[in-house]
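Engineer: Just the structure for this:
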Amino acid sequence: MFGLSPFEMMVIGVIAVVLFGGNLPDVARKAGTIYREFRSRLNEVQREFRAAEYEATKALNPYEPSKAESEEDDEPSEPAAPKFTPPS
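Structural biologist: Below you'll find the model as predicted:
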């Protein structure tokens, strides 16, 4: 985990207990809340960038069909195999 050996993680844990003592659960809860908020805001920024990239791509290629339209156009309207005619 993060390139730390088990001994290094134990040392960090002991230092955390010495520094925070009885408040360690509250500190960990607060850190988890801050991390969750950070991740949600980062995801929101990524979504905005993806939307801006999509709009820019669409503005540069206005006549290019979307994925859904191109999939519909790929299917032939007539069957590809000839109709079966029984032998006489």
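Engineer: hey, let's count contacts and neighbours off CA atoms from now on
Structural biologist: Will do.
Engineer: so what does the helix ranked longest in the chain touch, helix or strand wise?
Structural biologist: The residue-count maximum for a helix in the chain (DSSP state H) belongs to helix 24-60. Packing contacts for helix 24-60, counted by 3 or more C-alpha pairs under 8 Å, 6 or more residues apart in numbering; DSSP states H and E, involve helix 6-20.
Engineer: So which bits of the helix it packs on are buried?
Structural biologist: Neighbour-count burial for helix 6-20, with 16 or more other C-alpha atoms under 10 Å as criterion, is recorded at no position.
Engineer: quick one more, to check against the first:
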Amino acid sequence: MFTEFTSGLTTLGFIFGNANPWELMILGMIALLLFGKRLPEVAKSLGKGIVEFKKGLAGVEDEIRGSGSSSSSSNRSTNVRRPEAIDEEPIVSAPKFEPPKSEPVVSGSSSEQA
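Structural biologist: Coordinates of the predicted model:
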């Protein structure tokens, strides 16, 4: 009898839906004792949180689906575009080269240094 009681209270069993009505009633009493008058507020905020989470998840899924279709449509639109003709070529000017005005200084040869 003791093994039946402990096997019903296992955490994994409860998480996966193997909870009996007595366990749910005990959890309800604990929640009532902990939250008391605030229980409706807590349930409301929990519900809002779940709804917001589902909306965010749906938004991410829509982005993923949309990114695949938008990338293929953007590729099509870029293939249709053609470059425009340029009427005038831009004038590019480089600075004028001016040779140095002084004579280069010649240093001693390498044989003199040795």
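Engineer: distance of the residue nearest in space to the middle of structure 2 from Phe2 of structure 2?
Structural biologist: Nearest to the mean C-alpha position of structure 2, by C-alpha atoms, centre = their mean, lies Val60 at 9.5 Å. Using C-alpha to C-alpha, to the nearest Å, one gets 48 Å for the distance from Val60 of structure 2 to Phe2 of structure 2.
Engineer: for Leu24 of structure 2, same thing?
Structural biologist: For Leu24 of structure 2, the distance to Phe2 of structure 2 - C-alpha to C-alpha - is 19 Å.
Engineer: again with Gly59 of structure 2
Structural biologist: For Gly59 of structure 2, the distance to Phe2 of structure 2 (C-alpha to C-alpha) stands at 48 Å.
Engineer: And for Glu23 of structure 2?
Structural biologist: Applying C-alpha to C-alpha to Glu23 of structure 2 and Phe2 of structure 2 gives a distance of 15 Å.
Engineer: and the residue nearest to the centre of structure 2, what pairs with it in structure 1?
Structural biologist: Superposed on structure 1 with TM-score structural alignment, Val60 of structure 2 falls opposite Val45.
Engineer: cool, Met25 of structure 2 as well?
Structural biologist: For Met25 of structure 2, the residue aligned by TM-score structural alignment is Met10.
Engineer: burial count for Val42 of structure 2?
Structural biologist: Residues lying near Val42 of structure 2 (other C-alpha atoms under 10 Å) number 13.
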